[in-house]
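A.B. asks: missing the sequence, but the structure's below:
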């Protein structure tokens, strides 16, 4: 709890922003669980369905890590509605509706929507990892860094599926 006192924490001016971002990311991850179920159900490719289902499981782990981060800071884990994720998922819903009758296009569109989500998450986790490092929150930095690495891996996997299947018209 000593880290919470501004006088004992380097770069304490970032603390309120750090906590606000953590609440936003927690809300985003919870929202994403619903979105991943919808995207998986809409996907035609088995590899893409599997990628969405794997990311669903990872997202559950990301939520637990965020809870652990809050705990490491002596705080109760509370999320807030993430307007950015809400918009990204609304766009994904729109894509599903617009391309449901074009299965040869739908998977490519789903990957594009999912990568927008991943890039938002990569940016968000990148920021909070930096804030944690600057404030010497070593446990938070470690936990958030693990999630950041997984988000980057998911982005790479989605690109591979796009280039090997969805964008070349060879749906399975």
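C.D. replies: Happy to help now that I have it. Since the structure is predicted, the reported quantities are computational estimates derived from the model, not experimental observations. Numbering: from 1, shown residues only.
A.B. asks: Only C-alpha atoms from now on, for both contacts and neighbour counts.
C.D. replies: OK.
A.B. asks: Next, the buried residues of stretch 161-172.
C.D. replies: Across stretch 161-172, burial judged by 16 or more other CA atoms under 10 Å covers 161-162, 165-167, 171.
A.B. asks: Among the residues you listed, which lie within helices?
C.D. replies: Counting by DSSP state H, the buried residues of stretch 161-172 place 161-162 in helices.
A.B. asks: And the lengthiest helix in the chain, what's buried?
C.D. replies: Counting residues, the longest helix found in the chain (DSSP H) is helix 103-134. Residues 103-118, 120-122, 124-134 are the ones in helix 103-134 that count as buried (16+ other CA under 10 Å).
A.B. asks: one more structure, for comparison:
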């Protein structure tokens, strides 16, 4: 079932599809974050990736909880957007020899993933509320808050030192 197929007829169908999409995305990020941490040379960036890996594992668990609360099977659907973000990050990281520039690129890639997640969670929360699922919305809101906090931490790290090192 693709986003623009006839399979999505109702807001509930759309909600479930996007829930499956973000579930897939979070699962892929659980695989990608250790690789990003390994490539990072800045100690705070490396630790940030590992901390967010733990959070992301919790995000997967919360999504499983939302599936159950919504009386739906836990299921992932391919998410070409997150696959593309991760693939691009791998390609760019493989092409950069300067470690300071690599760290800046890794932050950029991580923020691309964060912004994708922020968009998805924001919509899911709005739809859950519209569908009468305030309990689901509350669970999703915890994750959205964490994604926004991670994005802010990445920006602060980039602005405070990583981008400065990359520019010198």
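C.D. replies: All right, it came through fine. Please read all numbers here as calculations on a predicted model, not as lab measurements.
A.B. asks: returning to what we had before: so how far is the longest helix of structure 1 off the chain centroid?
C.D. replies: 6 Å (CA atoms, centre = their mean, to the nearest Å).
A.B. asks: Give me the range in structure 2 that it lines up against.
C.D. replies: The aligned range for helix 103-134 of structure 1 in structure 2 is 99-130, by TM-score structural alignment.
A.B. asks: That stretch vs structure 1, mean deviation?
C.D. replies: Following the fit onto structure 1, the mean deviation recorded for stretch 99-130 of structure 2 is 0.5 Å by mean CA distance after the TM-score superposition for structure 1.
A.B. asks: tell me which residues in stretch 71-89 of structure 2 are buried?
C.D. replies: Neighbour counts over stretch 71-89 of structure 2 (16+ other CA under 10 Å) mark 76-79, 82-83, 85-86, 89 as buried.
A.B. asks: Show me which of those residues is closest to residue 41 of structure 2.
C.D. replies: Among those, residue 89 lies closest to residue 41 of structure 2 (CA to CA), at 15.5 Å.
A.B. asks: Kindly name the residues of structure 1 that line up with stretch 20-36 of structure 2.
C.D. replies: With TM-score structural alignment as the criterion, stretch 20-36 of structure 2 aligns to 23-39.
A.B. asks: Now the matching stretch on structure 2. Mean distance?
C.D. replies: Relative to structure 2, stretch 23-39 of structure 1 is 0.6 Å off (mean CA distance after the TM-score superposition for structure 1).
A.B. asks: Residue 16 of structure 1: how many residues sit nearby?
C.D. replies: Neighbourhood size, residue 16 of structure 1 [other CA atoms under 10 Å]: 10.
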